[in-house]
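Q: Pasted the sequence and its predicted model underneath.
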Amino acid sequence: MLLPSTDVQINREKHAKIKYLLDLAGSSFSDLASSLALSPSTISSVSLGRSRSRRVEKAISERIGVPESELWPERMADKSEDAA
């Protein structure tokens, strides 16, 4: 489920890094979107920080081989606060 981010902070540098790492992995937003039955704009929106989707975050992380906690440390902090 795609959740609107309450504190939208667009991070174009991180977005560019994710796109670059996907390219190095032989993938793209379109490839990832296709495998998840979503639109590329949905993947881009999550990458930019405009919206949140744990499913998309996990898929990006797995595809590029970078832990979610490194890509979105602020989001991982939210998850640990939810558990408390």
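A: Thanks, I have the structure now.
Q: For the rest of this, base every contact and every neighbour count on C-alpha atoms.
A: Noted.
Q: Touching the longest helix along the chain from outside, list them.
A: Using DSSP state H, we find that the single longest helix of the chain is helix 12-24. Residues from elsewhere that reach helix 12-24 (CA atoms under 8 Å, 6 or more residues apart in numbering): S28, F29, S44, S47, L48, I60, R63, I64, L71.
Q: What residues of it count as buried?
A: H15, I18, K19, L21, L22 (16 or more other CA atoms under 10 Å).
Q: How about the contacts made by D82?
A: D82 neighbours (CA under 8 Å, 6+ apart): none.
Q: and here's the other structure:
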Amino acid sequence: MVPRVPALRALVGSEWITLDRAEKWLKAIGAASLLAQATGLPERSNLYQILSAPTPGHILRRIEQSNETGTLNYQQLQYLEILKEVLQ
């Protein structure tokens, strides 16, 4: 069950996450937590902002802007691929 937080329910699209979607969301939350520091987003809302990004490109751009070299590593690209499964 998704907590009774309207923003979370809107993000997931329902009150319950079905078993077939649960694995995707679990992987996406894990990927978002591993990318959070690289984005430079505020710690209080970084997971939500990543998971509610319009596209993986928005997250990519945020990482590029936060990084001194403006580059991503291979692992970060893999995390973006995982997030692609749940981003709307």
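A: Everything's here; your move. This is a predicted model, so every value here is computed, not measured.
Q: what's the TM-score here?
A: Overlay of the two chains. TM-score (TM-score structural alignment, normalised by the length of structure 1): 0.35; 56 aligned residues with a CA RMSD of 4.0 Å.
Q: on that earlier part again, of the contacts of helix 12-24 of structure 1, just the buried ones, PyMOL syntax please.
A: For the buried members of the contacts of helix 12-24 of structure 1, the matching PyMOL selection, counting by 16+ other CA under 10 Å, is:
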select buried, resi 28+29+44+47+48+60+63+64+71
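Q: Endpoints of stretch 47-63 of structure 1, how far apart?
A: 13 Å (CA to CA, to the nearest Å).
Q: Just give me how far it sits from the chain centre.
A: 2 Å (CA atoms, centre = their mean, to the nearest Å).
Q: One more: stretch 31-43 of structure 1?
A: The answer for stretch 31-43 of structure 1 is 11 Å, by CA atoms, centre = their mean.
Q: Could you give me the buried positions within it?
A: In stretch 31-43 of structure 1, counting by 16+ other CA under 10 Å, buried: L32, A33, P40, T42, I43.
Q: which of these sit farthest apart?
A: Across the buried residues of stretch 31-43 of structure 1, the longest distance by CA to CA is 10.2 Å; it joins L32 and T42.
Q: helices and strands around the helix or strand hosting S44 of structure 1, which ones?
A: Using DSSP states H and E, S44 of structure 1 sits within helix 40-48. The criterion is 3 or more CA pairs under 8 Å, 6 or more residues apart in numbering; DSSP states H and E, and the helices and strands that helix 40-48 of structure 1 contacts are helix 12-24, helix 29-36, helix 54-64.
Q: I'd like those laid out as a markdown table, including distance to A83 of structure 1.
A: Converted to a markdown table, the helices and strands packed on helix 40-48 of structure 1 look like this (distance: least, CA to CA, whole Å):
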| stretch | distance to A83 of structure 1 |
| --- | --- |
| helix 12-24 | 27 |
| helix 29-36 | 27 |
| helix 54-64 | 15 |
